[in-house]
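> missing the sequence, but the structure's below:
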């Protein structure tokens, strides 16, 4: 049995865990905690998970634990070792590069890098480290080196075991990719929150209105169903709007993706971008910031999108993408068929 361990099981973590369980050619179980109170999950989640682990009737051959787990603490509380049960650590994000809210008390009080250090000690402890993007890997290694130089004199060496990149994975589209309208249809399929910079997205749409470029609009993602947000979008883009509001129904979600033609992304931060890959798999042409993990979507795939200088280059890039209408595709490396092959090879090598 392969055990997936996650103390913050929600969003992209939950999507990834459930898909691995469903697709891997092994018996896979999940041992998780709900995605609430992330700091407490990194601090105390290891103890709670260990108590659950001790009650398992069958112990795993391998554990795949996410970056939200204090892995050395979990192994100590569970009274197991990596020699008997090897551990693969999967980084969905890393605390060295994760943006901190201005309201965060640790930031206000200028506290230390405690949560980053949990990531580092876990990575030093495990048998294998896997990242979900090149950006995630590079920012973690850079942050780890920087932190170690700040610490008091020590003999800690940043020796990470054979780090690999395995993308989260997206499906081959099941819907007909033939677009229903000749008018460009712009898609937003992200959380409607500060770090995704929806204000820049709205300014870009208004720019298109001001220069009389016609378009249709589909707005998805958590937060877009809120009354104040939905009413604002409906008022400003009444003529263009096809849909506004979050949908948990996957069939409806992918149907709306299949109707879209363009994906402008205004996010300040992303360690991968599952929503971007999903939209591109449905033929959306991507307008992406030239930072974070976004350029990786266009490596060996440059005809599927455009990179812009963030944030000032957004309006021009959006306008050009609409005028010169092209179709996007997702990289083969992002498809589950190839992702599962890499996971199968890695797990088999440790069994």
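Structure received. Here the structure is a predicted model, which means the values were calculated and not measured.

> switch to C-alpha atoms for all contacts and neighbour counts from now on
Will do.

> Tell me which stretches of the protein form strands.
Ranges of strands within the chain are 2-9, 28-34, 62-66, 87-91, 128-131, 164-165, 185-189, 216-220, 241-244, 262-264, 285-289, 305-308, based on DSSP state E.

> Ok, which of those comes nearest residue 344?
Comparison of the strands of the chain against residue 344 by Cα to Cα identifies strand 2-9 as nearest, at 11.2 Å.

> Would you mind getting the angle between that closest one and strand 28-34?
20 degrees (axes from the mean of the first three to the mean of the last three Cα atoms, to 10 degrees).

> thinking again about what came up before, now distance to residue 72 too, for the strands of the chain, in JSON lines please.
Putting the strands of the chain into JSON lines (distance: least, Cα to Cα, whole Å) gives the following:
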{"stretch": "strand 2-9", "distance to residue 72": "13"}
{"stretch": "strand 28-34", "distance to residue 72": "16"}
{"stretch": "strand 62-66", "distance to residue 72": "11"}
{"stretch": "strand 87-91", "distance to residue 72": "10"}
{"stretch": "strand 128-131", "distance to residue 72": "14"}
{"stretch": "strand 164-165", "distance to residue 72": "20"}
{"stretch": "strand 185-189", "distance to residue 72": "36"}
{"stretch": "strand 216-220", "distance to residue 72": "39"}
{"stretch": "strand 241-244", "distance to residue 72": "44"}
{"stretch": "strand 262-264", "distance to residue 72": "41"}
{"stretch": "strand 285-289", "distance to residue 72": "36"}
{"stretch": "strand 305-308", "distance to residue 72": "40"}
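
> got TSV for these, with distance to residue 330 and mean neighbour count too?
Formatted as TSV, the strands of the chain follow (distance: least, Cα to Cα, whole Å; neighbours: other Cα atoms under 10 Å):
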stretch	distance to residue 330	mean neighbour count
strand 2-9	26	24
strand 28-34	28	18
strand 62-66	25	24
strand 87-91	22	25
strand 128-131	19	24
strand 164-165	17	18
strand 185-189	16	24
strand 216-220	20	22
strand 241-244	24	17
strand 262-264	13	27
strand 285-289	10	26
strand 305-308	10	20
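
> okay, pairing it with this:
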């Protein structure tokens, strides 16, 4: 192993990235803490990892050993023995010197960890920012909140390379350092932005897009068939992709995409690269006949696919597929974000309640992870909007999650805090029409057509979509998603995690 991955908040996008790097990059070892009580992870994770990560003599990167290795490799092999140097030993030692890298997210106080574990000090240290605390929208500003942003600044000073998942994340952090440090009453440090900026770079969060064609509802597949010209028989579908979707083999491995038409933006199947679906569609009840059978089954107290438990309203295809034509079905709105105040669920539910007051038809799925403190608005909204709910709660199964996204029409963000937005990109990948604030990272990710500036604009867009859901169901996304795929970013991450340590050590 050569890469030490440390994740102090092992959940959500943090977990997704850590798992991806461990699976895709050779010789990684991962140490984590569960994604609970974020503030305590930021305060105490360094002490935990100081005791948990075992000591390893190979972590020690000695200046003398590097000079010896460099000097040895500048000599012919025949002369190495004259100096008592074994070339095979040198090769091994040189590899140990240059291969160890410490990769951690910015939740970890890297400064504390390096002080507590001097053997880590000589490693190349890469700090990855999923978010930054200098611009985090706290509910109540208190003096103790200062420590989180301050710790991230210190971690940047200790790190060799600082990586941000978006340009917005990087610039909002760097340009806020000066203002943030003015909170210090006196003896303020100077020019920290100038010191940190040369270490910084943007490397988008990599997403490993799965094959979701088996989850696509009939109307999406029919639309793709119409515009691509690909048709399968009654039992077989040729594999096809969304306008921005990577192709996968049946095993899930990535396939190369052909050149796309600049007008349609569609991926075209290459000869020999199409796969066949052994089953027409995995998603149930794609015809009125099957729907009627399901209702009959329910009336006789047989097994029913739509049940409710104490915590969640399960995904309900019976309600979703009501009607003989998909164009007659209500608009399906999905909100797939963390259940926390920085995602501004209040604004989202306020808009939906207004739609309900106007008797506009819509369905909704509220997904996303929950943590210790859940805003009260969720229980209130669930009660008020219960008749429109198809699913309510976190879906731990990736298949279930992507299935829910594939069945939705519109994905909404009302976030006050977003530096990348994995959930939004995944939903768009699954064919959802995105509506995002014209702020934060969203203008960097999505074309202007999908941005709104006020809650009133969001309401008007949804009002029109509720009246004419066919507008979004026939729409082809006009942005690019390939740039966020692991296939596109793999080489950059490998390069980041294989370069040599600092020369000044």
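Ah, there it is. Values in this document were obtained by computation on a predicted structure and should not be read as measured data.

> about what we covered before: between the strands of the first structure, which gets nearest to residue 335 of the first structure?
strand 164-165 (13.7 Å).

> That closest one aligns to what range in the second structure?
Here strand 164-165 of the first structure aligns to the second structure at residues 201-202, judged by TM-score structural alignment.

> So which residues make contact with the matching stretch?
161, 162, 163, 164, 165, 166, 167, 170 (Cα atoms under 8 Å, 6 or more residues apart in numbering).

> From what I see, the second one and residue 132 are in contact.
No - look at residue 162 of the second structure against residue 132 with Cα atoms under 8 Å: they stay out of range, at 11.9 Å.

> ok, back up a step: closest to residue 64 of the second structure out of the contacts of stretch 201-202 of the second structure?
The closest of the contacts of stretch 201-202 of the second structure, once distances to residue 64 of the second structure are taken by Cα to Cα, is residue 161, at 23.6 Å.

> The closest one matches what in the first structure?
Aligned partner of residue 161 of the second structure by TM-score structural alignment: residue 128.

> thinking again about what came up before, same list (the contacts of stretch 201-202 of the second structure) but as TSV, adding distance to residue 439 of the second structure.
Conversion of the contacts of stretch 201-202 of the second structure to TSV gives the following (distance: Cα to Cα, whole Å):
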residue	distance to residue 439 of the second structure
161	27
162	24
163	21
164	18
165	16
166	13
167	13
170	15
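
> Next one: the nearest residue to the match of residue 161 of the second structure once chain neighbours are set aside from residue 246 of the first structure, what distance?
Among residues not flanking residue 128 of the first structure along the chain, residue 88 sits closest, at 4.7 Å (Cα to Cα, 6 or more residues apart in numbering). Computed as Cα to Cα, to the nearest Å, the residue 88 of the first structure to residue 246 of the first structure distance reads 34 Å.

> And residue 168 of the first structure, by the same measure?
Where residue 246 of the first structure is concerned, residue 168 of the first structure sits at a distance of 22 Å (Cα to Cα).

> of those two, who's got more company?
Under the criterion of other Cα atoms under 10 Å, the comparison of residue 168 of the first structure against residue 246 puts residue 168 first, with 26 against 19.

> ok, that one touching residue 93?
No - using Cα under 8 Å, residue 168 of the first structure is not in contact with residue 93, being 11.7 Å away.

> and for the two, which residues touch both?
residue 132.

> can you give me the helices in the first structure?
Assigned by DSSP state H, the first structure shows helices spanning 11-23, 38-54, 71-78, 105-108, 114-125, 134-150, 198-210, 227-236, 250-259, 274-281, 314-323, 336-350.

> I'd like the ones you listed as TSV, with mean neighbour count and distance to residue 183 of the first structure appended.
Formatted as TSV, the helices of the first structure follow (neighbours: other Cα atoms under 10 Å; distance: least, Cα to Cα, whole Å):
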stretch	mean neighbour count	distance to residue 183 of the first structure
helix 11-23	16	31
helix 38-54	17	42
helix 71-78	19	51
helix 105-108	12	46
helix 114-125	21	46
helix 134-150	17	35
helix 198-210	16	13
helix 227-236	13	19
helix 250-259	18	11
helix 274-281	23	17
helix 314-323	18	10
helix 336-350	15	31
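
> As JSON lines, these with distance to residue 288 of the first structure would be great.
Listed next are these as JSON lines, based on distance: least, Cα to Cα, whole Å:
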{"stretch": "helix 11-23", "distance to residue 288 of the first structure": "20"}
{"stretch": "helix 38-54", "distance to residue 288 of the first structure": "28"}
{"stretch": "helix 71-78", "distance to residue 288 of the first structure": "34"}
{"stretch": "helix 105-108", "distance to residue 288 of the first structure": "29"}
{"stretch": "helix 114-125", "distance to residue 288 of the first structure": "28"}
{"stretch": "helix 134-150", "distance to residue 288 of the first structure": "15"}
{"stretch": "helix 198-210", "distance to residue 288 of the first structure": "12"}
{"stretch": "helix 227-236", "distance to residue 288 of the first structure": "22"}
{"stretch": "helix 250-259", "distance to residue 288 of the first structure": "17"}
{"stretch": "helix 274-281", "distance to residue 288 of the first structure": "9"}
{"stretch": "helix 314-323", "distance to residue 288 of the first structure": "9"}
{"stretch": "helix 336-350", "distance to residue 288 of the first structure": "23"}
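
> Of all those, which one is nearest residue 178 of the first structure?
Among the helices of the first structure, helix 250-259 sits nearest to residue 178 of the first structure (Cα to Cα), with 7.7 Å.

> Show where the closest one falls in the second structure, residue numbers please.
Helix 250-259 of the first structure maps onto residues 398-407 of the second structure, going by TM-score structural alignment.

> Distance from the chain centre to the matching stretch, please.
15 Å (Cα atoms, centre = their mean, to the nearest Å).

> what do you get for stretch 204-213 of the second structure?
9 Å.

> end-to-end on that stretch?
Stretch 204-213 of the second structure end-to-end distance (Cα to Cα) = 25 Å.

> Ok, stretch 33-41 of the first structure next?
Using Cα to Cα, the two ends of stretch 33-41 of the first structure sit 8 Å apart.
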